[in-house]
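Novice: just to be clear, the model below is a prediction. Sequence and coordinates:
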Amino acid sequence: MPIHGLKTLGNVNPPHFNIENVIRPNILALHPYRCARDDYSEGILLDANENALGHSIPKPSSNATLSDLTPDLAETLDLDLHRYPSPSHPEIKARIAALRGLPSTDYIFLGVGSDEVIDLVMRVCVAPGKEKILITPPTYGMYVVSAQVNDIGVVKVPLELSGANGEGGENGRFSVRVDKVLDAVAADPSIKLIFLCSPGNPSTTLVSLNAIRTICSSPKFNGIVIVDEAYIDFVTLETDKPVSAASLVEEFSNLVVFQTLSKSFGLAAIRLGIALAQPPLIQILTNTKAPYNISTPTAHLALTALSPSSVAGMRAKVATLIKNRATLLEKLFSSEGTKRNLGQPIGAGHANFIMVPVLKKDGSGEVDNQRAARVYKVLAEANGLVVRFRGNELGCEACLRITIGTEEENEAAVTRLTKVFNEI
């Protein structure tokens, strides 16, 4: 069955993969809603039942009396807020394609944060109540949440953790067991999607391109491999080697790469998620999404963020955060007040956060999940320092996940952790 609106197939590889066997039949048959801006976007626009008089928010002025109308709103209020936004945003997609080395906008999909993209891929591929996804815990929690919302089964193939808690003098490192992933999908043909988080959250594990290539190439799996790269820019600045699975998108038609403007670009508030894939799947997602899912203010900020000067600024800030990460680790493990209370960081550290286990107070060197939970709570409620307790996740016993902050915030983190460790 042809995919409605598809202009190019891309590279059909691996040979055993057929996207029509992965997409739910009702989605393949879908004729997408055709919105007003799909046809025309210029002229006297009397086609979309918009308010021709414009928005009703008064612009800030020197005599404005309403406290919520501040000068920083001026640029936003000058946008055509009374008009529906573009349904396709080709300029944003063109900048993403150039940034990530893809040939055209046909390889780019935009969503309301990665969470919308996660949910949408599940809805178009996985039949509720019948089929499943595979995840590799510990991993991003929204995969399971979206699966539950969509009545989809979840198969778990845990990451393998070696050298945990400083055993043998090395940090605990997570790795994807490619053999076990392929054995799982071979044993259960109802698995339609494999989710790999790279770098992992909370594991900070980077999944190698060789591992991704092996899974995509294997005839044991006829579904789609998803690589979630929310933190990938924190790795690319540390190596000259290709590390992003975006470099494999043109090669494999069964691969989707998720990215976002929330992390390295520092734009979590605008909710702009990205899927990179070959045109057939991008067209399916486009056919299925809500007509105007990306708002005009979001699009305006995203286009600016993807300009050459803004991308250079992003890279500079990422470099600073990488430096701050190293400084924070050095201080945590040189300060008497913290080093004896923390085990070595878990994971490879390829992100804008670290994950460290809390140890028992008796100096035994054993991890203490209950103490970690108490430290987390007291830090937030009595000391104004909010981190994340991850101790209930597989392989993360007693762990706190600490986002890398400014130099001042990191100093405060060490000081307040020391205080709480002395109390608990």
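Specialist: Right, received. Where do you want to start? Numbers count the residues shown, from 1 in each chain.
Novice: could you use CA atoms for every contact and neighbour count after this?
Specialist: OK.
Novice: in what helix or strand does F258 lie?
Specialist: strand 255-260 (DSSP states H and E).
Novice: any idea how far whichever helix or strand comes after that strand is from the chain center?
Specialist: Next along the chain after strand 255-260, taking DSSP H and E as the criterion, comes strand 273-276. Centre-to-centre, strand 273-276 and its host chain are 9 Å apart (Cα atoms, centre = their mean, to the nearest Å).
Novice: this is the other structure I want to compare:
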Amino acid sequence: MNFDINKILRENIKNLVPYSSARDEFKGEASIYLDANENAFGSPLDKNYNRYPDPLQYAVKKKISEIKGVPPRNIFLGNGSDEAIDILFRAFCTPGVDNVITVPPTYGMYEVSANINDIAIKKVSLTEDYQLNLEGIAEAIDKNTKLIFICSPNNPTGNSINREDIETLLANFEGLVIIDEAYINFSRQKTFIQELTEYANLVVLQTLSKAWGLAALRVGMAFASEEIIEIFNKVKPPYNINQASQELALRALDNVEQVNSWIRETVAERERLIKELAQLTIVLKIYPSDANFILVKTTNPKSIYNFLVEQGTIVRDRSSVDLCEGSLRITIGTPEENNQLITQLKSFNK
């Protein structure tokens, strides 16, 4: 399949002249900056906070490039992955005309963002073992289908989606296939970012919120072809990642070994927690997980959830989600937190 981005790009985006900021027009060092209407006297916090940040976050992208093995030109940084998701709708989907495909149960922001942008959603539920229904997806695709969203490892189920099934979609779908890999660091599966040169219609989302422990900074990543990244940069607000987030992200990205240590401990705790919970009579099933959480089917999810709240422990009740009936989603905590959870659940006797 020869993918042509112009066939799915909105006409108004093709013709869009992006906002040109002062920091776009001058790159380099100078002794006096009188071009951006900043406060020349400084800020109450730090001298450099009176200046606008790098609009393309080059230093952060360079560091991510070294870690991920992807050129900076193939990286977009967003205000969380949610910004990248929103830009995909705004750049490639015409409101009231186009549609996208989601595969529930999955991350809820795809649907929210579609609704905000007035884009129709075609839902093709996962199979009972939480894999893609390729036949159903093929039947749902029409000439106005622009995007297919796949979360792998999936939220809230925790499992990875079969790689060959995703490759089938990439090879045959004429729109964009978005693979959300927010939890890939905890997975046994390979990331799809190494396939960017193979598939021109591939967009991979990752984040610094999970394994990197930077949820408060709101730094999401999109990896794609250079022409797709150029579209992201054309549509995004000029300064979408603030200076403080860029500085703190750079500091964090120097601590790969610390993050890898946390990942190893999280995975070990995940397996221990699965073994401990499997022994409880209130637990009916624990689904396979490649993430930093597990989906647990229980005898009485609402009562168990409320009981844990009373103990000061908060999990996520997913029992009202299709294909997740009776289930609670439990994030893997520290060993001490996991021990408390197990003790609390052992004392539940309703």
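Specialist: It's in. Everything numeric here is computed off the predicted structure, so don't read it as measured data.
Novice: TM-score of the superposed pair?
Specialist: Superposed pair, TM-score by TM-score structural alignment, normalised by the length of the second structure: 0.96. Supporting alignment: 348 aligned residues with a Cα RMSD of 1.3 Å.
Novice: how many residues are close by the counterpart of V204 of the second structure in the first structure?
Specialist: Superposed on the first structure with TM-score structural alignment, V204 of the second structure falls opposite V257. Neighbours of V257 of the first structure under the rule other Cα atoms under 10 Å: 25.
Novice: mind checking how far V257 of the first structure is from L77 of the first structure?
Specialist: 34 Å (Cα to Cα, to the nearest Å).
Novice: before we move on, the earlier item: the strand holding F258 of the first structure packs against which elements?
Specialist: helix 113-125, strand 224-228, strand 273-276 (3 or more Cα pairs under 8 Å, 6 or more residues apart in numbering; DSSP states H and E).
Novice: pull up the aligned stretch in the second structure for the second one.
Specialist: Using TM-score structural alignment, strand 224-228 of the first structure lines up with residues 176-180 of the second structure.
Novice: once aligned to the first structure, how far is the matching stretch on average?
Specialist: With mean Cα distance after the TM-score superposition for the first structure, stretch 176-180 of the second structure departs from the first structure by a mean of 0.3 Å once superposed.
Novice: which residue range of the second structure does stretch 408-415 of the first structure align onto?
Specialist: Taking TM-score structural alignment, stretch 408-415 of the first structure hits residues 336-343 over in the second structure.
Novice: which outside residues touch the matching stretch?
Specialist: The contact list for stretch 336-343 of the second structure (Cα atoms under 8 Å, 6 or more residues apart in numbering) reads 269, 273, 276-277, 313, 332.
Novice: swap in stretch 54-63 of the second structure?
Specialist: 23-24, 71-72, 75-77, 233, 238-241, 243, 246, 249-250, 253.
Novice: drop anything exposed from these.
Specialist: Neighbour counting by 16 or more other Cα atoms under 10 Å classes 23, 72, 75-77, 233, 238-241, 243, 246, 249-250, 253 among the contacts of stretch 54-63 of the second structure as buried.
Novice: closest one of the residues you listed to P53 of the second structure?
Specialist: Using Cα to Cα, Q243 comes nearest to P53 of the second structure of these, at 5.1 Å.
Novice: can you tell me how far the closest one is from V219 of the second structure?
Specialist: From Q243 of the second structure to V219 of the second structure the distance is 12 Å (Cα to Cα).
Novice: could you do Y199 of the second structure as well?
Specialist: 25 Å.
Novice: superpose on the second structure and give me the mean offset of the strand holding F258 of the first structure.
Specialist: Mean deviation for strand 255-260 of the first structure: 0.3 Å (mean Cα distance after the TM-score superposition for the first structure).
Novice: can you list contacts of that strand?
Specialist: The contact list for strand 255-260 of the first structure (Cα under 8 Å, 6+ apart) reads 113-114, 117, 216, 224-230, 232, 245-246, 248-249, 272-278.
Novice: quick one on the thing from earlier: out of the contacts of stretch 54-63 of the second structure, which are inside helices?
Specialist: 23-24, 233, 243, 246, 249-250 (DSSP state H).
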